[in-house]
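Chemist: prediction below, plus the sequence it came from.
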Amino acid sequence: MSQQVALITGGATGIGKATALKLAAHGIHVVISGRRLDVGQAAVKEIAAGAKAGAKVRFIQNDVADETAVKAMILQIVAEFGRLDMAVNNAGIFNESCTIDQSDTRNFRAVLDTNVLGVYLCMKYEVTQMLAQGNGAIVNITSIAGLNGMPWTGTYAATKHAVVGLTKSSALDHATQGIRINGVAPGGTRTDIIAGHLDGSDENYNEESIAAMHPMNRLGKPEEIADAIYWLLSPESSYVTGHILNVDGGFQAK
């Protein structure tokens, strides 16, 4: 898969950065995007340090909920590299742990904008480019909360269920056009998005309770999720599309 071009949204931290590190180490040109310039620049240095010779690493400051910015990002990638072979739509937020009646409508709008509208907009312009070049692979990051009901996560779970719908429906739309679209549903993973739940500040969840939800009784590592993403992007999964791959320590087997 060397000298191909990949975009990873939310690629400066957590699962996104772990995926960028893996792709770059295999010689793939990697573009990561995110809202924070300083974090993105630091991630580029780290990813580039482990990249295979010849692999380029770029950061584009971007808000995936801004359609103009997303379109410009895809055009910028194509202007430099000539194509977009892979995309990992990973950018997401989790801003509230509570029941629906206790939730804040503004918080829900924010999580919808990033987790649903952001994936939709990225897919819209990624698929447009992939159709033009005749091939491509997309992996959307959903969650165990996108496949199940989960206490105190109704708003977040709603957005991740939506990502599953976007993934499966788009996979059917483009199944004969050289574009494969799949999803990965991680279990609890040690990333920034759940960092606030691991320090005891969240009355509903803590590290022990999150680990206990999984038969393996532990949290996942970003690198373990990245391995699954890499496989779905690779030719080794050439007959796989519309699939949601659980990487969840056995959660879905219950």
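Modeler: Received the coordinates, thanks.

Chemist: going forward, measure contacts between C-alpha atoms and count neighbours the same way
Modeler: Noted.

Chemist: which helix or strand contains residue 129?
Modeler: helix 118-133 (DSSP states H and E).

Chemist: by contact count, what packs against the helix or strand following that helix?
Modeler: Later in the chain than helix 118-133, the nearest helix or strand by DSSP H and E is strand 136-141. Here strand 136-141 touches strand 86-89, helix 154-173, strand 179-186, helix 222-233, going by 3 or more CA pairs under 8 Å, 6 or more residues apart in numbering; DSSP states H and E.

Chemist: this is the other structure I want to compare:
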Amino acid sequence: MRRSAIVFGGSGGLGAGCVRALARDWPAVAITYRAGRERAEALAASLPETCRGYPVQCDVGDAASVRAAVEETSQVLGPIGCAVFSAGCAIDQPYINQIDEATWREVFETETMGFIRVTAALVPLFRAQGGGNFVAVTSMANTRAIVGDTISAAPKAAIEALCRGIAKEEGRFGIRANSVAPGAMNAGLGEHYIAERMTPEFWESFRKSIPLRRFGLAEDIGEAAAFFASDRASYLTGQTLIVDGGYTL
């Protein structure tokens, strides 16, 4: 039986790029959303006829909501073979000494704990069916520190560590876990920052600091996630693929 995929945070930005890429390889993809049902429905309707897109409401900050989304997806689309985690917080990126404890808690609760909730719901199912894989969208800022980006990078560094731990502990059950680390993106939060923060001169200077001389697209991240999710990556686990146009070199 061919299995389905589920993308947490799949209704927009980088998550939507992952959905579109997965739709070429998977017969069905669940698209989770917290509040933006219309975006999820529009994305589902845009997928090729060979893939069924299915919007499902999910708040990764609530373990019961995650379990319900997994159960609904399994019932409607069949066994889940892959989970992509692209959920995150829409927050400003101040200096570390400007971040209060409540903001730290919000980000870690949504991102790090959100990923933990997803894996807690799916690992038992993956074990029972003889395998499955996780792909987490993280950040290249875990490799090259960026001023003002620590609030985003820190919880994703924990997610990368969790992926390595899952790879080590669950590999004997056929479970893989990898992460894709985007660089400067013209999608998702990156699109917001390019449009509304700093000056055009700053972003042009930033673009020129990237060896490939462009910002990344949602499709760039989607292609990497789809590769990790496929049988083409069946011997890859515990790895992080940096997709940044060479910026961290």
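Modeler: Good, I have the coordinates. Because the structure is predicted, anything quoted here is derived from the model rather than measured.

Chemist: JSON lines for the helices and strands packed on strand 136-141 of structure 1, including distance to residue 62 of structure 1?
Modeler: Output for those, formatted as JSON lines (distance: least, CA to CA, whole Å):
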{"stretch": "strand 86-89", "distance to residue 62 of structure 1": "13"}
{"stretch": "helix 154-173", "distance to residue 62 of structure 1": "20"}
{"stretch": "strand 179-186", "distance to residue 62 of structure 1": "22"}
{"stretch": "helix 222-233", "distance to residue 62 of structure 1": "22"}
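
Chemist: mind putting the ones you listed into TSV with distance to residue 95 of structure 1 and mean neighbour count?
Modeler: Below are these laid out as TSV (distance: least, CA to CA, whole Å; neighbours: other CA atoms under 10 Å):
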stretch	distance to residue 95 of structure 1	mean neighbour count
strand 86-89	19	27
helix 154-173	8	20
strand 179-186	18	26
helix 222-233	20	20
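
Chemist: which one of the ones you listed lies nearest to residue 130 of structure 1?
Modeler: strand 179-186 (7.0 Å; CA to CA).

Chemist: what range does the next helix or strand after the closest one cover in structure 2?
Modeler: Under the assignment DSSP H and E, the closest C-terminal helix or strand after strand 179-186 of structure 1 is helix 195-198. The alignment of helix 195-198 of structure 1 onto structure 2 (TM-score structural alignment) spans residues 191-194.

Chemist: contacts for that stretch?
Modeler: Contacts to stretch 191-194 of structure 2, defined as CA atoms under 8 Å, 6 or more residues apart in numbering, come from residues 185, 186, 203.

Chemist: what's the distance between the residue sitting furthest away from the middle of structure 2 and residue 141 of structure 2?
Modeler: When distances are taken from the C-alpha mean of structure 2, residue 201 lies farthest, 29.9 Å away, according to CA atoms, centre = their mean. Per CA to CA, to the nearest Å, residue 201 of structure 2 is found 22 Å from residue 141 of structure 2.

Chemist: then residue 173 of structure 2?
Modeler: For residue 173 of structure 2, the distance to residue 141 of structure 2 - CA to CA - is 31 Å.

Chemist: ok, these two, which is more surrounded?
Modeler: Neighbour count, other CA atoms under 10 Å: between residue 173 of structure 2 and residue 141, residue 141 has more, with 23 against 16.

Chemist: the more buried one -> structure 1?
Modeler: By TM-score structural alignment, residue 141 of structure 2 lines up with residue 145 in structure 1.

Chemist: so what's that match up against?
Modeler: If you count contacts by CA under 8 Å, 6+ apart, then residue 145 of structure 1 has 153, 156, 157, 160, 161 around it.

Chemist: for residue 107 of structure 1, state which of those residues is nearest.
Modeler: residue 156 (10.0 Å).
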